[in-house]
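Task: produce atomic coordinates for the following.
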Amino acid sequence: MGDFGCNMSFALNSYLMLFYTQYIGLSLTTWGIIILLLKIWDGINDPIMGGLMDSLKPGKRGKFKSYIYFGSFLLVVSGAMCFLPIPNAPYWVKVLVCVVGYLVWDMSYTIVNVPYGAMNAAISADPTERAQLSTYRSLGAFLANVVIMVALPIFCYDKSNNLLGNRLFIIALIMGVAAFFAFQILLRGTVERVQVKEPAESERPKYNYWQALAGFFKNRAAVGTTIAAMASLVMMSGLGSATQILFQSFFQNAQMSGLISFISFVPMLAVIPLIKPIVKRFGKKEASTYPLLVGMVAAILMTFLPIKANTNGLIVWVALSIVISSSYAIFAMVGWAMVADCIDYQELKTGRREEGTVYATYSLGRKLAQGFGASIIAFLLMLTGYISENGAHQTMEVANNIRQMIGYVYLFGLALMFVFLKWVYNLDKKAVANMEAELGRSNTDLVGQAKEED
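Modelled structure (predicted):
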């Protein structure tokens, strides 16, 4: 439910570029600069939150839950602030509303998301159980994205494939309420089992963020999975808006974009029952890495095949999209479990358990990828000849350029993921087993018993 709540708020980001460039009237250049700067702050924000959690004594709800509880109230309205319908306002007001609205939402999201993500390592230390937890997280995110991918295009585009931006404010408010209830279910249904004995206040070591950060960058596993996640996010988040533009201008059926995107992500749903046996047999690293080679072949075909703007071309595009999404489906499902392993690895190397800092620094990388991804896609769209003021009515040459650009980005992202998972991330199946043994943990005595209230 936590990922369902996070993504009910976060997934609307895929509409931000369209909202501010096609409906509000910001130029692509202005949007690209704004979102890059905002995402840099967004990334810095996460380690601050992580350091705060690691330096303060846990509250009565535990180390993480208090932050999630209070942040969930802020998320109800902050998402809607990003979609205030002001197309006739002066240009400087549009820029100000964009910046302030995003900053308020970002801080609210960080208060919830960083503790939620770090809590994954505190629920279980068993590698297989962590993979299952990661799978359920991905399932929650998938369900939220299904709602947004399939339902929103039906309500947000007219018959001429133009964006109905005035509707997004109410939609964002509804999503915020849904996210709030999802977080309340999360808080009542989870227990922090993996606990490190807290020293007395007088014996509590002074928290050193820079020391913890240095430990992160010496952590090969953390660096490898962070770069791989950044590459996947450039593809998933950065290309979200570009794909909608493709359906507006190339296939000329924007309302179908959500359904087609859903079909492309079905393989992730199909993989869920197989995650546990696959991870148990091969390990998380091994199962995540080699399928990427198949995705790279599909990305090459997507880029260079002469795909036409007709039904047959749409079928080819969807088929290749399915292959690409299938190639990184396992990583998408077990990525969070790999981060939990990175937290254990840092504890093994440094003697300190710093869930908040490790997760938040990982999250910083994700946020930077989202920022650079959105900015890079905006500037790449300009290179294709795309004119945002024309909305759905681009020339066929421009529309075809956009199609090829999407293929190139997929190819680059998948190649980067393969390199960093294969040669940088160093926690294969055997290494994880040895690490947990060195830490003296097993599924039963890793943490001890659940709290009495369970």
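
from here on, contacts and neighbour counts on C-alpha atoms
OK.

Output the longest helix belonging to the chain.
For the chain, the helix that runs over the most residues, judged by DSSP state H, is helix 91-123.

residues of the helix or strand where Ala144 lies that come out buried?
Using DSSP states H and E, the element containing Ala144 is helix 127-146. Neighbour-count burial for helix 127-146, with 16 or more other CA atoms under 10 Å as criterion, is recorded at 127-128, 130-146.

Quick one: list the elements packing against that helix.
Applying 3 or more CA pairs under 8 Å, 6 or more residues apart in numbering; DSSP states H and E, one finds that helix 127-146 contacts helix 2-10, helix 91-123, helix 257-271, helix 275-282, helix 329-350.

Another for comparison:
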Amino acid sequence: MNHKVSLREKIAFALGDVGCNFIWTVVGSFLTLYYTDSVGISAAVVGTIMLITRILDGVSDLGMGVIIDHTHTRWGKARPWVLITAPLMGIGLILTFSVPNWLSENGKIAYAVVTYILLAVIIFTACNLAYSTLTALITGRQDDRTSMTSIRYILVYAVMILISYTTMPLVEDFGWTGMSVIFGIAGMICLLITFFGTKERNIENKKNTDDNISIAKSFILLLKNKYFIVITILFVVNFINMGLTGGVGIYFARDFLGNSALYGTMTFANYIPIMIGLFAFPGLAGKFGKWKCMLVGYILEAAGYLIILLAPTSFPMVLLGLAVRGIGHVPNSAGIYAMVADVADYGEWKNGIRNEGLTFSATSFGTKIGTGIGSAVVGWGLALGNYVGGATVQSASALESIKALYTYIPLAVTLVGIIAILNGNIDKIYPTIEKDLLERRKSKE
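Below is the predicted model:
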């Protein structure tokens, strides 16, 4: 349980999320634009596709959590699924961004639905949930979990910046399909490094007596874990906002700031403070606790949205607001994943049953439902504002919708996050949890 993780293994672990984001950041930031402006699907239909798919996706997360908990191989519980899905992630991305031009309007919609469900509901769910579960399986040390997630997000935000600057130039040079081939291969390679560079150790019993627990009882116990409910809400909050700002960000840059190429700089201003802050986060979390850091983080994120609202057409003010929001997001990106591992420990401590896969379904469930709602609201909001795909100039109502999607709505969602985190301080009891679990496991040796 208390194995010290090497820097090399932490980096190998972190590259798995880099691989996931070569797929998912492209989908979250550019798929709506691809569907509306290149394929010609209406924004309202796009929003509906996003929401329905992500609801199905959220259900599949729970099922995949059970599958991981009942997986036992010489590679462990989660790593085999990372290996299996690594090439499928690239293939799914390529298919999603390759809607045939010769299809009818309804044919294009049907193709979009099928390929998006394949990627999001099946492939990405299996891959990302297995990857996230590794946080608890690699080590039981709380400090290592925090540093692992910090390194993870330093690299993730670096690749997000890369994607924000390079996606549209790659599309111009190679088309949407060519771009997806490049990012799909990169994602596959990173995930394979995670498989070969990590090891599962924090397993209570390789035979895992939890297999005797029914699926229904596992769900009941999970829903009685109040920290699981809180962490799920926080994931939904975080990823609604990521779905909103990521999906409408390029529209905001083009129609409010006058140049879509500024989207890369906006992403840079938001993510560089996060990357720098992640170096300091393990020390801050060790001194003040993850919970306090996350509470302050949500307050700063709200302040960032307010700054943008003061002058939404001023590039310097937008960059300032994004930077403040980025600083606030530091604990809410690294801290939240480390906290899920703590929630898994709490479940074992409270009920004597350790279901990492099902507990970590909160991460994937919240990711999918959150980004699904965020992406759907982007599509519906654009449609409500009478956005016209491909138009040189948008109407006043379309511009107002873009502003609301980028500022007002994320601000309101962030306030929900503040309320949720106030009800989820697991830090105050975690030292007791850690001590008791260590004693239990020693007594079984």
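
quick one on the thing from earlier: nearest to Tyr209 of structure 1, of the helices and strands packed on helix 127-146 of structure 1?
helix 329-350 (13.4 Å; CA to CA).

In structure 2, what stretch matches that closest one?
The aligned range for helix 329-350 of structure 1 in structure 2 is 330-351, by TM-score structural alignment.

how much does that stretch stray from structure 1?
Following superposition, stretch 330-351 of structure 2 is found to deviate from structure 1 by 1.0 Å on average (mean CA distance after the TM-score superposition for structure 1).

how about that stretch: buried residues?
With burial defined by 16+ other CA under 10 Å, the residues of stretch 330-351 of structure 2 counted as buried are 330-349.

Which residues are in contact with the alignment partner in structure 2 of Leu38 of structure 1?
Taking TM-score structural alignment, the alignment pairs Leu38 of structure 1 with Thr53 from structure 2. With contacts defined as CA atoms under 8 Å, 6 or more residues apart in numbering, the neighbours of Thr53 of structure 2 are Val113, Tyr116, Ile117, Ala120, Val121, Gly372.

from those residues, which single one is nearest Leu88 of structure 2?
Closest approach to Leu88 of structure 2 among these (CA to CA): Ala120, at 11.4 Å.

tell me the contacts of the closest one?
Residues in contact with Ala120 of structure 2 (CA under 8 Å, 6+ apart) are Thr53, Arg54, Asp57.

before we move on, which element is the most centrally placed residue in structure 1 in?
When CA atoms, centre = their mean is applied to structure 1, the residue found nearest the centroid is Leu233 (6.1 Å). For Leu233 of structure 1, the enclosing helix or strand under DSSP H and E is helix 220-233.

how much does the helix or strand just after that helix stray from structure 2?
Going down the chain from helix 220-233 of structure 1, the next helix or strand is helix 239-249, by DSSP H and E. Compared with structure 2 after the fit, helix 239-249 of structure 1 shows a mean deviation of 1.3 Å (mean CA distance after the TM-score superposition for structure 1).

contacts for helix 239-249 of structure 1?
Helix 239-249 of structure 1 has contacts (CA under 8 Å, 6+ apart) with 14-15, 17-18, 161-162, 252-254, 256-257, 374, 377, 381, 391-396, 399, 402-403, 406.

quick revisit: any idea how far the residue nearest to the centre of structure 1 is from Phe142 of structure 1?
14 Å (CA to CA, to the nearest Å).

ok, now Cys98 of structure 1?
As judged by CA to CA, Cys98 of structure 1 and Phe142 of structure 1 stand 27 Å apart.

same check, this time on Gly385 of structure 1
Distance, Gly385 of structure 1 to Phe142 of structure 1, by CA to CA: 33 Å.

element containing the residue mapped onto Met168 of structure 2 from structure 1, please.
For Met168 of structure 2, the aligned position in structure 1 is Pro153, judged by TM-score structural alignment. Using DSSP H and E, Pro153 of structure 1 maps to helix 152-156.

Name the residues of that helix that come out as buried.
Those would be Leu152, Pro153, Ile154, Cys156, for helix 152-156 of structure 1 by 16+ other CA under 10 Å.

swap in stretch 382-394 of structure 2?
Leu382, Ala383, Gly385, Asn386, Tyr387, Val388, Gly389.

Quick one: neighbours of the counterpart of Pro273 of structure 1 in structure 2, just the number.
In structure 2, Pro273 of structure 1 lines up with Phe279, judged by TM-score structural alignment. A count of neighbours around Phe279 of structure 2, defined by other CA atoms under 10 Å, yields 16.

pretty sure Phe279 of structure 2 is touching Ser150, no?
Yes. Counting by CA atoms under 8 Å, Ser150 is a contact partner of Phe279 of structure 2 at 6.9 Å.

burial count for the residue in structure 1 that Ala43 of structure 2 lines up against?
Aligned counterpart of Ala43 of structure 2 in structure 1: Leu28 (TM-score structural alignment). Leu28 of structure 1: 24 surrounding residues under other CA under 10 Å.

For Leu213 of structure 1, what is the corresponding residue in structure 2?
By TM-score structural alignment, Leu213 of structure 1 lines up with Phe219 in structure 2.

name the helices or strands packed onto the helix or strand hosting that match?
According to DSSP H and E, Phe219 of structure 2 maps onto helix 215-223. For helix 215-223 of structure 2, the contact count by 3+ CA pairs under 8 Å, 6+ apart identifies helix 315-351 as packing neighbours.

Can you name the element that comes right after the helix it packs on?
By DSSP H and E, the next helix or strand past helix 315-351 of structure 2 is helix 356-384.

Tell me roughly how far that next one lies from structure 1 on average.
Mean deviation for helix 356-384 of structure 2: 1.6 Å (mean CA distance after the TM-score superposition for structure 1).

quick one: the helix or strand just after that helix to structure 1 mean distance?
Going down the chain from helix 356-384 of structure 2, the next helix or strand is helix 396-403, by DSSP H and E. Aligned to structure 1 and superposed, helix 396-403 of structure 2 gives a mean residue distance of 3.8 Å (mean CA distance after the TM-score superposition for structure 1).
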